[in-house]
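>>> predicted model and sequence below, questions to follow.
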Amino acid sequence: MSDSLERPDLHKSVVPKEADLLSFKMTGRPLPLDDVASEFRLMRDCLKKPLTEEVAIRICEKSGSHLVKLVSPRVDGAHAVLRFDDPDANRKSSILPSVNAPDIPFCKVVYRPLEVIGHSSVSVVDHILNSEDHSGAVLDAFSEVFGEDVLAAMRHALLSEFKSPLKLGAGEFPIIFIPRPGGGDVQITPVSPALTFTGMRELGKRRYQKRDPEGPKINRGKWVDLAVSSKPQNISGAIGGPRVRFLATMPAAMRQGEAELFRFVNGGGFPRWRDEEVSVWVLRYADMQEADATYNNIDTRAALDRTADRLIRDASEFIRDTLEDAKHFAERQEMREQGVPAPPGVAQILIRRHWGKNYDRARKALTSPHFEDRLRKSRSAGEAQT
């Protein structure tokens, strides 16, 4: 087998487009580890100006886990970035750049996830912040192409103690006061992590897409979006597309009966028959069976038959009505086109309730030869009518 077929670097024979080289996303260009330097050279050739030590410091110092400009565009550039690390994590938080437009191409070099074969796809910035087993080779390749001074400047800017913003723009920032443990209040201003916005963009792609009529339902909520800015690159080139605000309206909580129908049409248990009189009549039927064993005559036998037939008739009606409700519910919810599941038998419907100490009496009555006989006659009568 030829070397070109053994190694997935066939893209070398074709001059790649700039969009395939400078990007904030993976570009689908898998690289052997010893070809990373060649990839950096292709990226360098796409730049209109050189990536210098000064540029490296500038773009790294304007990168953070929280971008204050996402709250207000009037924030001063020197006070627009925050960096917070999770104290319980053993990794530094991911960061995004918030730079002027001329610096975005440089950011697309150091923030592009490099798809090194056999390793996780991470950027130069990530290799510096959270070193992996192949980070040394990737950073050596970077310094070989862009210079050791540029790599050293990036390390210093990313790993040194970061200066926190000292002032905020006026207008859009929410202000919340919380009590101090020792008395008085603390004024706080919540700011969302920058990755929240990229994550919501990916979520929005799934939530707002058109549903395939033959496919599964996408979501159970109503999502409405409103574009508030068409130029998010003024905040961060890594946050593409228009910024949006969204409103998600979730379905109202189901009542107990609706929830049981929902579970049933999705393969769950059959809804319970909650008529309290059912327990009374089942126990009365159990008493009549015990009495019939001692005082057996035509009258007690007829009463026993009538009671069993009443229980069977009412339970059968409950099953039919519930199945009809389940079919309509499934149609409204666009669920289970193959139909609703099969229902349980009459005895199971009658026994599924709270009995306390009377469970054994009820079970004995509903599994007795007399009840089984009345069930058979009921089914035979139903088939004859059909």
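On my side now, so go ahead.
>>> switch to C-alpha atoms for all contacts and neighbour counts from now on
Noted.
>>> for the longest helix seen in the chain, packing partners?
Longest helix of the chain, by residue count under DSSP state H: helix 298-332. Secondary-structure packing of helix 298-332 (3 or more Cα pairs under 8 Å, 6 or more residues apart in numbering; DSSP states H and E): helix 256-265, helix 276-294, helix 346-351, helix 369-385.
>>> including distance to A302 and mean neighbour count, could those helices go into a markdown table?
Listed next are these as a markdown table, based on distance: least, Cα to Cα, whole Å; neighbours: other Cα atoms under 10 Å:
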| stretch | distance to A302 | mean neighbour count |
| --- | --- | --- |
| helix 256-265 | 36 | 17 |
| helix 276-294 | 10 | 16 |
| helix 346-351 | 21 | 18 |
| helix 369-385 | 12 | 13 |
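>>> can you check what angle separates the longest helix of the chain from helix 256-265?
80 degrees (axes from the mean of the first three to the mean of the last three Cα atoms, to 10 degrees).
>>> mind listing what's buried along helix 298-332?
Judged by neighbour count using 16 or more other Cα atoms under 10 Å, the buried positions of helix 298-332 are 300, 304-305, 307-309, 311-312, 315-316, 318-319, 322-323, 326-327, 329-330.
>>> would you list the helices and strands packed on helix 298-332 in JSON lines and tack on distance to M200?
Shown next, in JSON lines, are the helices and strands packed on helix 298-332 (distance: least, Cα to Cα, whole Å):
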{"stretch": "helix 256-265", "distance to M200": "29"}
{"stretch": "helix 276-294", "distance to M200": "49"}
{"stretch": "helix 346-351", "distance to M200": "46"}
{"stretch": "helix 369-385", "distance to M200": "57"}
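>>> ok, which of these comes nearest E202?
helix 256-265 (29.2 Å; Cα to Cα).
>>> next up, a structure to set beside the first:
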Amino acid sequence: MQKTPKGKASAEPAPPGAPGFTLNYTDPGAPIGVADIAGLYGRIREALAKPATAKKSEASDQAEAGVVEAGAGEGAPETSPKAFADNSEAFGAVTRFSGTHILKIHSKNARDHVLDFPTVTNTNRPRRKFPSMNAGWGMYAKIAYQPIAVLGHDGSNSLIDHITTPNELSEQFLASFAAAFSQESLDAIIEGTRCAKTGVSELHFENLPIVYLPDGQGGEMQVTPLSPLEAMGNFKSAVLKKGESHKSPLTNQEISSKMQNISVAIGGDRSRFRAIVPNAMRSFEAAVWRYARGGRVPAIPGEEITDLLDTLQAFHARREKHSDGTDGVRYTADTEKRFRGLAESILGIAKEWIDDVNQRAVELNPEFSATRTDMRQLLLASWRGARGRNPDERNAAREAVRRALNGLVFMRTMNGAAS
């Protein structure tokens, strides 16, 4: 029988009673009779036995393809075949690490990367599950997930299906498996289906969660955020194909079926989104970007505005002390004139800054509409004085600047400029 690429169904399923068939995750092949259920898994295990004289490469190719042949083949020496091992650990891992949602991982040692949400679809059936464990145990997953169709009965079901959604034939399938392998392996599979997988508590520091979904054509595509592996639907046509001129952000890449690459049940080409990481914005660019979308006006950068505000505060304090009659404080008409001139300069800097920022905001967001800016708030946010002092001293200095901005001279200058 022609070998089949790993993870793929046979192109021509064998008819009932044929000497061989191909293990896979989706194609049930030809149906079997009810009477054949009892010996089904015994036949599978026997067919997976490797002739003692078979070359390692041939046996490896056969295992990789999942091709089950009932016999050593014409002309093969009559030696005792090497039985396909019963491995309860491997069978248990199949269901422990199976789920409806699987995180892409970079470490083969991950133990917490599978989620299982048994939400039914609009067809009133559970979502399809995918195994994601050690790729070396892939054949055990194929055995457990191989769908089997039975003559006279609708649909097809795997061993996993018979455990999670049993029907009138399920007991016969479970008994067949236990007889061919062991009750211990069957119990391990059943126990694995009972594991709660509704949350991922931790991931290895090397892991980067990436999620794949079926693409509706037998392949898969990378997508985020996390969605059911079976929930692809019309995603491609509805989201990606927006017209002939739309350039699809997809690229194909051949990926192995190792656990790190999502699931032993999915191999071959995969479609991934091409992602271009934008350059990191500098603090000013980020502040303007936020402002263009409804945020506050960015603070005026540099030390100059802080020095001017500290001088403004000194003028204001001197004026207050003179008004209070403090001895030795000289405050003349020339001092008042210089005070007002400084206030005008500060307001000019603030206005020029706002105009520049508004122009930049429109470039980033054509729908941006500038609103009235509180000059005093902007200037106080731009003050960066009293560095190196303790918090109490810095707060006191900031409060002094705030009083100067709310003082009579600055308010009159600001209102006069506005009028």
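Okay, I see it. Since the structure is predicted, the reported quantities are computational estimates derived from the model, not experimental observations.
>>> TM-score for this pair?
TM-score of the superposed chains, computed with TM-score structural alignment, normalised by the length of structure 1, equals 0.50; 252 aligned residues with a Cα RMSD of 5.1 Å.
>>> quick revisit: what's the closest of the helices and strands packed on helix 298-332 of structure 1 to D225 of structure 1?
Here helix 256-265 is closest among those (Cα to Cα), at 28.7 Å.
>>> report all helices and strands that the closest one contacts.
helix 298-332.
>>> let's see 6 Å
Helices and strands touching helix 256-265 of structure 1, as assessed by 3 or more Cα pairs under 6 Å, 6 or more residues apart in numbering; DSSP states H and E, are absent.
>>> in terms of helices and strands, where is S176 of structure 2?
Counting by DSSP states H and E, the element that carries S176 of structure 2 is helix 170-180.
>>> so where do the strands sit in the stretch 151-300 of structure 1?
For the stretch 151-300 of structure 1, the strands defined by DSSP state E, counting those that start in this stretch occupy 176-179, 185-188, 222-229, 243-249.
>>> in stretch 304-323 of structure 2, what's buried?
Of the residues in stretch 304-323 of structure 2, those buried (16+ other Cα under 10 Å) are 305-306, 308-320, 322.
>>> farthest-separated two in those?
Farthest pair in these, by Cα to Cα: I305 and H322, 25.8 Å.
>>> can you count the residues close to K351 of structure 2?
K351 of structure 2 has 14 neighbours, counted by other Cα atoms under 10 Å.
>>> by contact count, what packs against the host helix or strand of it?
Secondary structure from DSSP H and E places K351 of structure 2 in helix 333-364. The helices and strands touching helix 333-364 of structure 2, judged by 3+ Cα pairs under 6 Å, 6+ apart, number zero.
>>> 7 Å instead, please
Counting contacts by 3 or more Cα pairs under 7 Å, 6 or more residues apart in numbering; DSSP states H and E, helix 333-364 of structure 2 is packed against helix 283-291, helix 408-418.
>>> ok, back up a step: quick one: which of the strands of the stretch 151-300 of structure 1 is nearest V124 of structure 1?
When those are compared for distance to V124 of structure 1 using Cα to Cα, the nearest one is strand 243-249, at 26.8 Å.
>>> what's that closest one packed up against?
Counting contacts by 3+ Cα pairs under 7 Å, 6+ apart, strand 243-249 of structure 1 is packed against strand 222-229.
>>> circling back to that earlier point, between the strands of the stretch 151-300 of structure 1, which gets nearest to S4 of structure 1?
Closest approach to S4 of structure 1 among these (Cα to Cα): strand 243-249, 43.2 Å.
>>> next, the buried residues of the closest one.
R243, V244.
>>> relative orientation of that strand and strand 222-229 in degrees?
Orientation check (the same axes, to 10 degrees): strand 243-249 of structure 1 against strand 222-229 gives 160 degrees.
>>> buried residues in the helix holding S176 of structure 2?
Across helix 170-180 of structure 2, burial judged by 16+ other Cα under 10 Å covers S170, Q172, F173, L174, A175, S176, F177, A178, A180.
>>> and which of those is nearest to I143 of structure 2?
The closest of the buried residues of helix 170-180 of structure 2 to I143 of structure 2 turns out to be F177 (Cα to Cα; 9.6 Å).
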